[in-house]
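Undergrad: I'll drop the sequence and a predicted model, then ask my questions.
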Amino acid sequence: MASNREKLLESAQKFILKGQLDRAIKDYQQVVALDPKDTRHRQRLAELLVRSGRNDEAVTEYEVIGKFYDDNGYYLKAIAVYKQIQKLTPDNIKITVILAALNGKQGLTGNALDEYRTAVNFFEKNSQLADAVKTVEKMLELDPENLATCQKHAELLFARREPDAAFDAYTRLTNLLKTTGNQSAAEKMEARIANLFPDRAKLSVEDLAVLVKSDVDNAIGKLSGLIKQDSTNLPLWKLLIQAYQVKEDHEKLRLTYDLIIRLFPDELFAREGIIRSAMAEQKYAEGVELLGKHSGFFLAQSAFGTLEACTWLFGNGQTTEGSFQG
C-alpha cells in the first residue's frame, strides 16, 4: 500500500502534467510538512512556486534550504541556493551579505570580497555607514592587508565621526604601506593624517612613551611622522630609539643612531648606542672601527667612564644592548 507521501507526490505529478500548478503546490506543501528536513521535495516546492509567480513564497522555502546546508557545512550547496534567491530578489542586500559569508567559509575569498564590495557600495549609497563599516571589517578578516580595503575602512570610520578608530585605521594603513615598500604613498597618507587629525600631532612625549610599550608599531608610525615635521626634537628621536629596541630591529636602530649623530653631534648617547648595537649584532670589526671613530668625542667631553665601558665590551665579548637616552 502506498504511503501518504507517495500518494501526495503522485497527485502532485498529475496536477503538474495538467498545468494545475497551484494544486500541485498544495500537495508538495503537505509533503514538506510530513518531513521538514527533506530538502529535495522542498526544493521542488520552491521551483513550482517560482513557476507560479509566487516568488516571495519561493524565497521563504529557498531560505530554509540554504540555512540547512549552511548549518550542516554544505557551503557550495548553500551558495547555489542563495544564488537562486539572489536572482529572485536582486535588490535584497541581505542575501548578498549571506553569499559573501558563505563564499568565505568555502575558502572562495575572491568571490566573498566581490559580494562584500557590492554590499558596501549599497550601504554607502543608502547612507547606512554603520553597516558599511561592519561589512568592510568582515572583508578585513578575510584579507587584512588589502590596502584598498584598509583605506575604505579608515574613510568610513572618519565619515562616521569615529575619530579615535579612524586615526588608528589610517595609522595602520600608513604602517602597512611602509611594510610593503610604498614609501611615497605612506608619506602622502601621513600628510593626510596630519590634515585630518591636527590635534594628534600634539601628543605629549609621555603619551608617546606609553604607546611605545603598548603598541610599538603604532608608536613608530607616529614618531616617524612627527620627526619629519620637526627633526630637531631630540626627545622624539630618543623615543624612536626605544621603539626599535623593543622590536629588536638592529638595522633601523643603527640607522637612527647614525641620523642622530649627524643632527646632534654633541649627543654621546647615540655614539655609544651605535657601538653597542654593532656589538649586539656581533659585528666586532665594525664595532672596533666605530669605537675608533667616536672615541675622540668621548674624550673631548671627558666622558671617560663611557669610553671605558665601550672598550670593555670588546674585551669581555659583551653583546647585549642597553638603552642610552642620556
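TA: Perfect, I can see it now. Residues are numbered from 1 along each chain as shown.
Undergrad: make it CA atoms for all contacts and neighbour counts henceforth
TA: Fine.
Undergrad: Just the element for residue 278, please.
TA: Using DSSP states H and E, residue 278 maps to helix 268-280.
Undergrad: next SSE after that helix?
TA: helix 284-300.
Undergrad: rewinding a little: by how many degrees do the helix holding residue 278 and helix 284-300 diverge?
TA: 160 degrees (axes from the mean of the first three to the mean of the last three Cα atoms, to 10 degrees).
Undergrad: ok, and for helix 268-280, which residues are buried?
TA: 268-280 (16 or more other Cα atoms under 10 Å).
Undergrad: quick one: which of those is nearest residue 162?
TA: residue 270 (39.6 Å; Cα to Cα).
Undergrad: Excluding chain neighbours, what is closest to the closest one?
TA: residue 257 (5.1 Å; Cα to Cα, 6 or more residues apart in numbering).
Undergrad: May I ask you to confirm that that neighbour is in contact with residue 272?
TA: No: taking contacts as Cα atoms under 8 Å, residue 257 lies outside contact range of residue 272: 9.1 Å.
Undergrad: what ranges do the helices span in the stretch 51-200 of the chain?
TA: 55-71, 75-88, 93-106, 109-125, 129-142, 147-159, 163-179, 183-196 (DSSP state H, counting those that start in this stretch).
Undergrad: Which of those sits closest to residue 315?
TA: Of all the helices of the stretch 51-200 of the chain, it is helix 163-179 that lies closest to residue 315, at 38.1 Å by Cα to Cα.
Undergrad: Quick one: list the elements packing against the closest one.
TA: Packing contacts for helix 163-179, counted by 3 or more Cα pairs under 8 Å, 6 or more residues apart in numbering; DSSP states H and E, involve helix 147-159, helix 183-196, helix 216-229.
Undergrad: give the contact list for the residue nearest the centre of the chain.
TA: In the chain, the residue lying closest to the centroid (Cα atoms, centre = their mean) is residue 144, at 3.2 Å. By Cα atoms under 8 Å, 6 or more residues apart in numbering, the contact set of residue 144 is residue 150.
Undergrad: picking up where we left off before, with distance to residue 74 added, can I get the helices and strands packed on helix 163-179 in CSV?
TA: Formatted as CSV, the helices and strands packed on helix 163-179 follow (distance: least, Cα to Cα, whole Å):
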stretch, distance to residue 74
helix 147-159, 29
helix 183-196, 43
helix 216-229, 41
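Undergrad: now those as a markdown table including mean neighbour count and distance to residue 53?
TA: Shown next, in a markdown table, are these (neighbours: other Cα atoms under 10 Å; distance: least, Cα to Cα, whole Å):
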| stretch | mean neighbour count | distance to residue 53 |
| --- | --- | --- |
| helix 147-159 | 18 | 40 |
| helix 183-196 | 16 | 53 |
| helix 216-229 | 19 | 57 |
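Undergrad: wait, which of these is closest to residue 98?
TA: Across the helices and strands packed on helix 163-179, closest to residue 98 is helix 147-159 (Cα to Cα), at 19.2 Å.
Undergrad: Below is structure B, check it against A:
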Amino acid sequence: MALNKNKVIAAAQRFTQKGQYDRAIKEYRSIVDEEPDDVRIWLKIGDLYTKKGATSQAISTYVRVANQYADKGFHLKAVAVYKKILNIDPSYIDAHKSLGDLYVTLGLGPDAVAQYQIVVGSYERDARYTDSLELLKMIVQLGPDDHANRIRLAEAHARLGQMTEAIDQFKHVLEQLDALGHLDEYVQVAERLLYVAPEELDVVRDLSKVYLRRGDAKRALARLQVLFRADPHNVGTLELLAQAFHEIGQTAKAVSVYRELARIHGEAGDTNAQVAAYRKLLGVQPDDEEALRATGGLDIQGRASATAPGPAASSEEAMTREEQISQFLGDIDIYRKYGLKDHAQERIAKVLELDPGNLAALERRRDLCLENEDKAGAIKALLQAAEVASRRDPHRAMGYLGEVLQHDPGNADATARMKALSSGMAEQLASSDAQPAIAPPAEDAFDVDLDLGELDFEDDLDAELGGELDLDADEG
C-alpha cells in the first residue's frame, strides 16, 4: 500500500504540537524509510531529537543532512546545518572541521581558519600531532601573512622532528616582522627559533643587532658569545662586542676589542678600516696614545663618540612601556624555565598592569595555571583572552573559547560567547596582535662569560663579564 506522505506529515505535526516527540519521529521515520534522500524530513527528525534532549541522535541526524546537502552542492544549507550542530554542542570537533572545509569551498578563508584553529587545538590536546600539522599547513596557505599561525606551524614541524621545515617557517616570520619593524615580536620569535636550533648563527647575529638597537646590551652579549666562540676573529662580531661592552660600561673591554679590530685590519693591509677602528676606540677612551698616534693625533672625540654610543639606561623608568612589556615577557619565560612560578606570576601581573589586554601575558597565565592543575584559573585567563581578542580578532577569540570548552564542555559563558561570535564574525583576521607563546631560551642564554683571552690582546683582559641573570633578585 502506497504511503500517504501528506497524511503522515500531518499526523507527525499533531504529535509534535502535543509534545509527543517519539510518536512524531516514528511517523517521519516511515517517510524516510521509503524516501531516504528526503532531506527536509531528516531535518525535522533532527529538530525533534533536539527538542527531546537526545543530543547524540540529533547530531548524527544533522550530520547526515549536512552531508546530503554538501554532496548535492548546497553548501550554504550545509553550513546552516553544521551551525545547528554547534549550537547543540560547541565542542563537537568534527563539525568545526567540516564547517571549515565548507568555508574553503565557498571562498571564505578567514572563516575557515577560525574553525580550523579550534580543530588544531583539539588535535594537539589529543596528541594527534600529524593531523594537526596538516591542518596548520592549510591554515597558513589560507592566510600566509598571519604570523601567529605560521609560528604554530613551525612549532608543529619541530615537535615532529622536522627541523628544516621548522627553521624555514620561523625565518619566514622573522623576515616579515623585520620588514614591518615589529622588534618586540621579532625578538620573541628569534629566541624561540634559537631555542630549537641554536646553531643558526645568522639568526644569532641579527638578534644581537636588534638587542643593541633596543638598548639591551646584556642580552646582546648573551647571544654574541655564541658568535665569538664560533669565530673569535670575525670583525663583524668584534664590532658588535665592542659596542655592547661600551653600552654596559665595560670601557676597558670595549677598548681592547677595538684595539684587536685595528690589529686584524692592519694585518690584512686595510689601513682605512684600521684607522676607523682606532677612531672608535678614541670615542671610548679619548686619551689612548696608540690610537692618537695611529690617527695622526687628531682630536676626533666628537666624531668617534657619534659612532660609539654611550652606556644605555638600564632602569625600568628609562624604558618605554613596550620595552618593559617585552622584557617582562622574556623574564616570565626564564622564570618558568627554572621553576620559579611565583616570580613568573608576579611578572605576568606587571605586564597586565601596563597592558590589561596583553594576550601573551594571558596565555602565559593560562599555561602556569594548567601546570599548577588550576583549571579554573586557566579557564578564567582564556575567557579574558577571548574577551580581548573578540574586539580585534574574532577568529582568535573562537580559538580561546574552543579551548575553554575542551577543559569544561558545559561552560555556559564560553558557549554563549561562541554563538555570538559565530553569528557575527568579522571578515578578516587581525594577525598583528598575535603573540606566540615563546619557550624559554637555552640555559646559558644569559650567561655572558666570554673567553676573551682567545683574542690575544696586548693587555690582560678579564675573562669574566659576570652578568648572569639573578633569578632571585629584588624585582622592585
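TA: Thanks, I have it. Everything quoted here is computed from the prediction, not taken from an experiment.
Undergrad: Got a TM-score for the pair?
TA: Scored against TM-score structural alignment, normalised by the length of structure 1, the superposed chains reach a TM-score of 0.57; 220 aligned residues with a Cα RMSD of 3.5 Å.
Undergrad: hmm, back to that, just list what the helix holding residue 278 of structure 1 packs against, helices and strands only.
TA: Secondary elements touching helix 268-280 of structure 1 (3+ Cα pairs under 8 Å, 6+ apart): helix 250-263, helix 284-300, helix 304-316.
Undergrad: Out of these, which one sits most buried?
TA: When those are scored by mean count of other Cα atoms under 10 Å, the highest mean neighbour count falls to helix 250-263 (a mean of 17).
Undergrad: I'd like the distance between residue 273 of structure 1 and residue 297 of structure 1.
TA: Residue 273 of structure 1 is 14 Å from residue 297 of structure 1, where distance means Cα to Cα, to the nearest Å.
Undergrad: Farthest-apart pair in the buried residues of helix 268-280 of structure 1, please.
TA: 268 and 280, at 18.3 Å, using Cα to Cα across those.
Undergrad: Relative to residue 127 of structure 1, how far out is the residue nearest to the centre of structure 1?
TA: 25 Å.
Undergrad: try residue 260 of structure 1
TA: 49 Å.
Undergrad: now swap in residue 29 of structure 1 and tell me
TA: Taken as Cα to Cα, the span from residue 29 of structure 1 to residue 127 of structure 1 is 40 Å.
Undergrad: Of those two, which one has the most company?
TA: Counted by other Cα atoms under 10 Å, residue 29 of structure 1 and residue 127 do not tie: residue 29 has more neighbours, with 17 against 11.
Undergrad: Helix or strand for the residue lying closest to the more buried one once chain neighbours are set aside, just tell me which one.
TA: Leaving aside its sequence neighbours, residue 29 of structure 1 sits nearest to residue 45 (Cα to Cα, 6+ apart; 6.9 Å). Counting by DSSP H and E, the element that carries residue 45 of structure 1 is helix 39-51.
Undergrad: just how off-centre is that helix within its chain?
TA: 41 Å (Cα atoms, centre = their mean, to the nearest Å).
Undergrad: in that helix, what counts as buried?
TA: 39, 41-50.
Undergrad: just to revisit the earlier point, I'd like to know which of the helices of the stretch 51-200 of structure 1 lies nearest to residue 210 of structure 1.
TA: helix 163-179 (15.7 Å).
Undergrad: List the buried residues in the closest one.
TA: So helix 163-179 of structure 1, judged by 16+ other Cα under 10 Å, has buried residues 166-167, 169-178.
Undergrad: Residue in structure 1 paired with residue 75 of structure 2?
TA: When structure 1 is aligned by TM-score structural alignment, residue 75 of structure 2 is paired with residue 75.
Undergrad: Name all residues that make contact with its match.
TA: Residue 75 of structure 1 neighbours (Cα under 8 Å, 6+ apart): 69, 102-103, 105-106.
Undergrad: sorry, back to before: how far away from the center of its chain is the helix holding residue 278 of structure 1?
TA: Using Cα atoms, centre = their mean, the offset of helix 268-280 of structure 1 from its chain centre is 36 Å.
Undergrad: and if you look at stretch 205-216 of structure 1?
TA: Per Cα atoms, centre = their mean, the centroid offset for stretch 205-216 of structure 1 relative to its chain is 22 Å.
Undergrad: so it matches what in structure 2?
TA: Against structure 2, stretch 205-216 of structure 1 falls on no residues (TM-score structural alignment).
Undergrad: got the contact list for that stretch?
TA: 218-220, 223, 235-236, 239, 242-243, 246-247.
Undergrad: make it 6 Å
TA: 219, 243 (Cα atoms under 6 Å, 6 or more residues apart in numbering).
Undergrad: likewise stretch 255-266 of structure 1?
TA: Applying Cα under 6 Å, 6+ apart, the external contacts of stretch 255-266 of structure 1 come out as 270, 274.
Undergrad: let's see 8 Å
TA: Here stretch 255-266 of structure 1 has contacts from 232, 237, 240-241, 267, 270-271, 273-274, 297, using Cα under 8 Å, 6+ apart.
Undergrad: Around residue 85 of structure 1, how many other residues sit close by?
TA: Residue 85 of structure 1 is flanked by 23 other residues according to other Cα under 10 Å.
Undergrad: Distance to residue 290 of structure 1 for the helices of the stretch 51-200 of structure 1 - can I get that in CSV?
TA: Formatted as CSV, the helices of the stretch 51-200 of structure 1 follow (distance: least, Cα to Cα, whole Å):
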stretch, distance to residue 290 of structure 1
helix 55-71, 65
helix 75-88, 62
helix 93-106, 54
helix 109-125, 51
helix 129-142, 46
helix 147-159, 41
helix 163-179, 29
helix 183-196, 30
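Undergrad: For residue 253 of structure 1, find the nearest of these.
TA: helix 163-179 (16.4 Å).
Undergrad: what's the mean gap between the closest one and the aligned bit of structure 2?
TA: For helix 163-179 of structure 1, the mean distance to aligned residues of structure 2 following superposition is 2.4 Å (mean Cα distance after the TM-score superposition for structure 1).
Undergrad: Give me the buried positions along whichever helix or strand residue 235 of structure 1 is part of.
TA: Assessed by DSSP H and E, residue 235 of structure 1 sits inside helix 234-247. Buried residues in helix 234-247 of structure 1, counting neighbours by 16+ other Cα under 10 Å, are found at 234, 236-245.
Undergrad: Return the distance of that helix from the chain's centre.
TA: 26 Å.
Undergrad: ok, now stretch 136-154 of structure 2?
TA: The answer for stretch 136-154 of structure 2 is 11 Å, by Cα atoms, centre = their mean.
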